[in-house]
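Q: sequence unknown, structure follows:
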């Protein structure tokens, strides 16, 4: 079935920040054939292309020229079983949390700590999504992608994807790859990861002695709901800033000045700081400027109270960055991807959740 191209489409309902910007053209693609046809159409007309997943990791700061492609491919399946290992595959347009629940229904473990993360399966590798002590790369097997540079469909494995904290090959080479489907290596035997403080406390409170992935998932959902606003009730894109990584020396100096600062040592010897704690200490929690604000319960989340534009969200973010750098000597990096005038004029693609 041929895809439909919608002219002058409002993207407000296609991004969880609820930002109303227009796409010059919008098309929904359900399969590989439609995707390749849409890319061919864009190439013929020299339209810039923006890929759109669930819209949960995106800030729109300008009208979007060219063609916006909304990935709507569906499907999930067990590919193979070998001992405890089970390889599952999901199409790029699959809802991530629905995929997690499906894996739990099959008695599989590995995704429970990543429950309730918004977005699509295809966007998960771009950001190397992570939560509560687990990152996607921990369970990642491979992705099937369309390489726009070579015009071929190929498979990329974990080592090739260059995963790092909220980073990947797909961010380092934006626009080159279109993720078609994702494979994950899960387990039929529970191996719970409960080192993260609030999750460990919640698990101990259950009194359970035997590992149970479904219970861990439910606890993660409870913690997330207590900390993060539901985008359907208050528009947001989740955590707006990455937790900054600093040297051991800088972490020690900061802790001398700020004894309560949470720090987490990394495998490379650097320390991860809690960005939300820094923002909270600087007094930004609950701040509001028009319809752009900082959530009153979680300083790491910027929110749209109704009519905020992307420029207003970014302006607030910039003020927070400047203040944190001045107070702590740390530059916060935004986590959502920005589609703004500069990026669009450069003709770059944006891949998002």
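A: Arrived safely, thanks for sending. Computed from a predicted structure; not experimentally measured.

Q: make it CA atoms for all contacts and neighbour counts henceforth
A: Will do.

Q: Report the contact partners of residue 210.
A: By CA atoms under 8 Å, 6 or more residues apart in numbering, residue 210 lies in contact with nothing.

Q: any idea which element it lies in?
A: In the assignment (DSSP states H and E), residue 210 maps to no helix and no strand.

Q: same question, residue 279
A: In this assignment (DSSP H and E), residue 279 forms part of helix 275-281.

Q: buried ones in that helix?
A: 275-280 (16 or more other CA atoms under 10 Å).

Q: swap in stretch 39-56?
A: By neighbour count on 16+ other CA under 10 Å, the buried set for stretch 39-56 is 39, 42, 47-56.

Q: Looking at the residues you listed, which one is closest to residue 177?
A: residue 51 (10.5 Å; CA to CA).

Q: picking that back up, switch the buried residues of helix 275-281 over to CSV; also include distance to residue 206.
A: Converted to CSV, those look like this (distance: CA to CA, whole Å):
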residue, distance to residue 206
275, 29
276, 27
277, 28
278, 31
279, 32
280, 30
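
Q: structure B:
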């Protein structure tokens, strides 16, 4: 086990924010977690688990011991009549994994192409896009308890998935390290097409029964047109959750602004487009310091070049207050502020 000191975390967070880890240990296997816990000094130190840094806003240097998760590997573990079960190391990039499963002939993840971050971070956030969420393709995961060092396997029910939520943002926050994730890819495959942008692609191309590779390419094209590449412009993707409101709340907002973008949910509630709400408040293209709102998509906050975490935090809170003042809706941030 190698302990690195004074490590810049700027390359390890997709917003490109400056921060320094006093001490950092790279986790390549479950055994590395146990070595940390058995260490006479590190075992008792406060710890911060870092994956791909695509869902974190660093507002300070890190006195905690940073555990940089780099568990790699992908394999097919089981072929069932109704699904392929694929196991992936938590350190693997999510988008690369989506492309890999397609190359193996195991479709099912294509609607979540180009989501930034690692596979290990995907269950924490219950990532999702274009009509699909991780929980729809989830089998189980392995996590190492940061107190006992014991490896525990959790199923979907135990992970308590919700909209951009899980037990890892609640009761297990900061208490465990996800090391491997198993995905359930359905057989036979059926495309998930019930989303406006996908329907537009079908109309544009005349393809009414796309295969998985076609859907994958459509999603990549759609996201690339709307969202900045974190390698070029620092960002964490969607910064705010789309708020879910009651039918009464939705009717009240529509009465005040009939153009509000909203989607009916299975339980009778309605999901409002957070990006539309932010845009309606005039934030698109605006900045505070070097933190700004992306010109093409108001749901995305970006690093104009030299942003610091406090600027991002100030901008986010100003947007929240603005949307609340106009619509009475309190937007919730997706990334974690540290």
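A: Nice, I can see it. Quick caveat, the model's predicted, so the values are computed rather than measured.

Q: care to give me the TM-score?
A: Overlay of the two chains. TM-score (TM-score structural alignment, normalised by the length of structure 2): 0.96; 337 aligned residues with a CA RMSD of 1.4 Å.

Q: ok so, going back, report the mean deviation for the helix holding residue 279 of structure 1 after fitting onto structure 2.
A: Helix 275-281 of structure 1 differs from its equivalent in structure 2 by a mean of 0.3 Å after superposition (mean CA distance after the TM-score superposition for structure 1).

Q: contacts for that helix?
A: Contacts to helix 275-281 of structure 1, defined as CA under 8 Å, 6+ apart, come from residues 241-244, 261-262, 285, 298-300, 320, 324, 332.

Q: Repeat the analysis, applying 7 Å as the threshold.
A: With contacts defined as CA atoms under 7 Å, 6 or more residues apart in numbering, helix 275-281 of structure 1 is touched by 241-244, 285, 299-300, 324.

Q: same check, this time on stretch 100-118 of structure 1
A: By CA under 7 Å, 6+ apart, the surrounding residues in contact with stretch 100-118 of structure 1 are 56, 96-97, 130-132, 134, 139, 186-190, 213-214, 216-217, 220-221.

Q: Pull out the buried positions in it.
A: Of the residues in stretch 100-118 of structure 1, those buried under the neighbour-count criterion (16+ other CA under 10 Å) are 100-101, 103-104, 107-118.

Q: counterpart of it in structure 2, which residues?
A: Aligned by TM-score structural alignment, stretch 100-118 of structure 1 falls on residues 98-116 of structure 2.

Q: Quick check: the farthest pair among the contacts of helix 275-281 of structure 1?
A: Largest separation among the contacts of helix 275-281 of structure 1 by CA to CA: 244 and 285, giving 18.2 Å.

Q: out of those two, which sits in the busier spot?
A: Each of residue 244 of structure 1 and residue 285 has its neighbours counted (other CA atoms under 10 Å); residue 285 has more, 21 against 15.

Q: how big's the offset between the biggest strand by length in structure 2 and structure 1?
A: Assignment by DSSP state E gives strand 176-186 as the longest strand of structure 2. In this overlay with structure 1, the average offset of strand 176-186 of structure 2 from its partner residues is 1.1 Å by mean CA distance after the TM-score superposition for structure 1.

Q: Please name every helix or strand in contact with that strand.
A: strand 83-89, strand 138-145 (3 or more CA pairs under 7 Å, 6 or more residues apart in numbering; DSSP states H and E).

Q: what span of structure 1 lines up against the longest one?
A: Residues 140-147 of structure 1 are where strand 138-145 of structure 2 lands when matched by TM-score structural alignment.

Q: who touches the matching stretch?
A: 152-158, 176-185.

Q: starting at the chain centroid, how far to that stretch?
A: The chain centre lies 17 Å from the centre of stretch 140-147 of structure 1; the measure is CA atoms, centre = their mean, to the nearest Å.

Q: Check the mean deviation of it from structure 2.
A: Superposed on structure 2, stretch 140-147 of structure 1 shows a mean distance to its aligned partners of 1.0 Å (mean CA distance after the TM-score superposition for structure 1).

Q: which one is residue 237 of structure 2 nearest to, not counting chain neighbours?
A: Once flanking residues are discounted, residue 237 of structure 2 sits nearest to residue 300: 5.8 Å by CA to CA, 6 or more residues apart in numbering.

Q: and that neighbour, how many neighbours?
A: Counted with other CA under 10 Å, the neighbours of residue 300 of structure 2 add up to 22.

Q: Same question for residue 79 of structure 1.
A: Residues near residue 79 of structure 1, counting by other CA under 10 Å, number 12.
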